[in-house]
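**Q** Here you go, sequence then predicted model.
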Amino acid sequence: MIAIVDYDVGTVASVSNMLRKVGAKATITRDPDILRAADKLVLPGVGSFDEAISNLRRLELFDLLNELVVEQQKPILGICLGAQLVANGSEEGTLPGFGWIDAQIVRFKAASNTQLRIPHMGWNTITPTRPGIGIFTDAPDPMRFYFVHSYHMLPASSDDALATTDYGYRFVSVMGRKNVLAMQFHPEKSHKFGLQIFRQFSESFVAC
């Protein structure tokens, strides 16, 4: 069973619908017992970094997720803001993130000679840096996903960068370490491309 973490910041219904379309058993929950019983976790999110962290702490989910992800090594997929929360922290706020991956979240830096619009919004492609990794198995080429974000992930180690995207410059759009996957885009809004990601995550993903 896949538990979708409900912490009042996220597109939980859309994620649930996509998982069910690929045949996965999924539930939206903040119940500690259900989260502990789950085989895998999804951490979606939209909004601001500090609000998300504050909600997780208010609902007593922050320490629980650390227990499940770090100590029990449950596979987890972070989506958009949920992906950013796995990093150490963000330029958007002051609160620390989970730190499951050694990374910072930084605002897009638009060069003066470009027409780069922030937020980065709309469809864009990703280029795997480790195409053999299981999450990309049988994926269409090119892979196109829907993005909405003003900040992006900057991992300390290139080993944690699983895919990049071009928006004025190359940025890391998928990162991962061990049982943690973080995707800056919205697979739940990305039609067949998103369905393939959810299928691979639910059926075969264990670790990077």
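**A** All right, it came through fine.
**Q** For the rest of this, base every contact and every neighbour count on C-alpha atoms.
**A** Noted.
**Q** Going along the chain, name the strands of the protein.
**A** 2-5, 26-29, 40-43, 76-79, 89-90, 103-107, 120-128, 143-149, 151-155, 161-166, 170-177, 180-183 (DSSP state E).
**Q** let's bring in a second one:
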Amino acid sequence: MAIIDYGIGNVASIANMLQSASIPAVVTADPAVIAQASRLIIAGIGAFDAGMERLHDRGLVPILTNAVFEKKIPVLGICLGMQLLMQSSEEGDREGLGWIAGRNVRIGKNPDAEPVKVPHMGWNVIKVRRDSRLLEGLSGDTRFYFAHSYSVACDNPADVVADAAYGGSFPAIVSHEHVCGVQFHPEKSHRYGRQLLRNFASMPF
């Protein structure tokens, strides 16, 4: 498994969690390593435009696009990494990767929901919308650790695996064919995050 090193975020924490789950992984930006990986993880924290700029500056966008769509390597976006999978964001002006149809919107803007503080930080439960091997072995008390100010809005509701609620409902897990994303931080979510990463590492696509 290859964790993409593009200069933003918590790649060491992801690597440590994968190691604790006995999942072999390497942090890399090497095109040859990426092309041979069994799985890819794009993690990250921070602003959407900064994330896309780092990917472009390191020449990773065509390399990753080729790996995901020509070689069909499954990919998991985590937090900002999930948001980069979208086409655009209210947060900035750059185009996203566009691997899942949709955009990013600021949380807490739902006029029908109770006002909330932004960012959303802390533990939250999820509500499963549809079956997914990503959630295999996780029970009804499953909760994950979130830290974000924006969330994705998918054009196709079928791409949403699970929701969470904070200032209104938002997608917590998305999946379109072999492109997956989670808004929370599995590396900070103890046994729940460890199980989800194990599922991603082993599930067929």
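**A** Right, received. Where do you want to start? Just so you know, these numbers come straight off a predicted model, no measurement behind them.
**Q** How alike are these chains, TM-score-wise?
**A** After superposition, the two chains reach a TM-score (TM-score structural alignment, normalised by the length of the second structure) of 0.96; 204 aligned residues with a CA RMSD of 1.3 Å.
**Q** hang on, the earlier thing: mind putting the strands of the first structure into a markdown table with mean neighbour count and distance to residue 202 of the first structure?
**A** As requested, these are exported to a markdown table (neighbours: other CA atoms under 10 Å; distance: least, CA to CA, whole Å):
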| stretch | mean neighbour count | distance to residue 202 of the first structure |
| --- | --- | --- |
| strand 2-5 | 24 | 8 |
| strand 26-29 | 19 | 10 |
| strand 40-43 | 25 | 8 |
| strand 76-79 | 26 | 10 |
| strand 89-90 | 23 | 28 |
| strand 103-107 | 20 | 25 |
| strand 120-128 | 17 | 20 |
| strand 143-149 | 19 | 19 |
| strand 151-155 | 22 | 24 |
| strand 161-166 | 20 | 18 |
| strand 170-177 | 21 | 16 |
| strand 180-183 | 26 | 12 |
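**Q** would you turn the ones you listed into JSON lines with distance to residue 199 of the first structure?
**A** Listed next are those as JSON lines, based on distance: least, CA to CA, whole Å:
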{"stretch": "strand 2-5", "distance to residue 199 of the first structure": "12"}
{"stretch": "strand 26-29", "distance to residue 199 of the first structure": "12"}
{"stretch": "strand 40-43", "distance to residue 199 of the first structure": "13"}
{"stretch": "strand 76-79", "distance to residue 199 of the first structure": "12"}
{"stretch": "strand 89-90", "distance to residue 199 of the first structure": "29"}
{"stretch": "strand 103-107", "distance to residue 199 of the first structure": "27"}
{"stretch": "strand 120-128", "distance to residue 199 of the first structure": "18"}
{"stretch": "strand 143-149", "distance to residue 199 of the first structure": "15"}
{"stretch": "strand 151-155", "distance to residue 199 of the first structure": "24"}
{"stretch": "strand 161-166", "distance to residue 199 of the first structure": "18"}
{"stretch": "strand 170-177", "distance to residue 199 of the first structure": "17"}
{"stretch": "strand 180-183", "distance to residue 199 of the first structure": "14"}
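**Q** Any idea which of these gets closest to residue 191 of the first structure?
**A** strand 143-149 (8.3 Å; CA to CA).
**Q** so that closest one versus strand 120-128, what angle?
**A** Strand 143-149 of the first structure and strand 120-128 are oriented at 140 degrees to each other (axes from the mean of the first three to the mean of the last three CA atoms, to 10 degrees).
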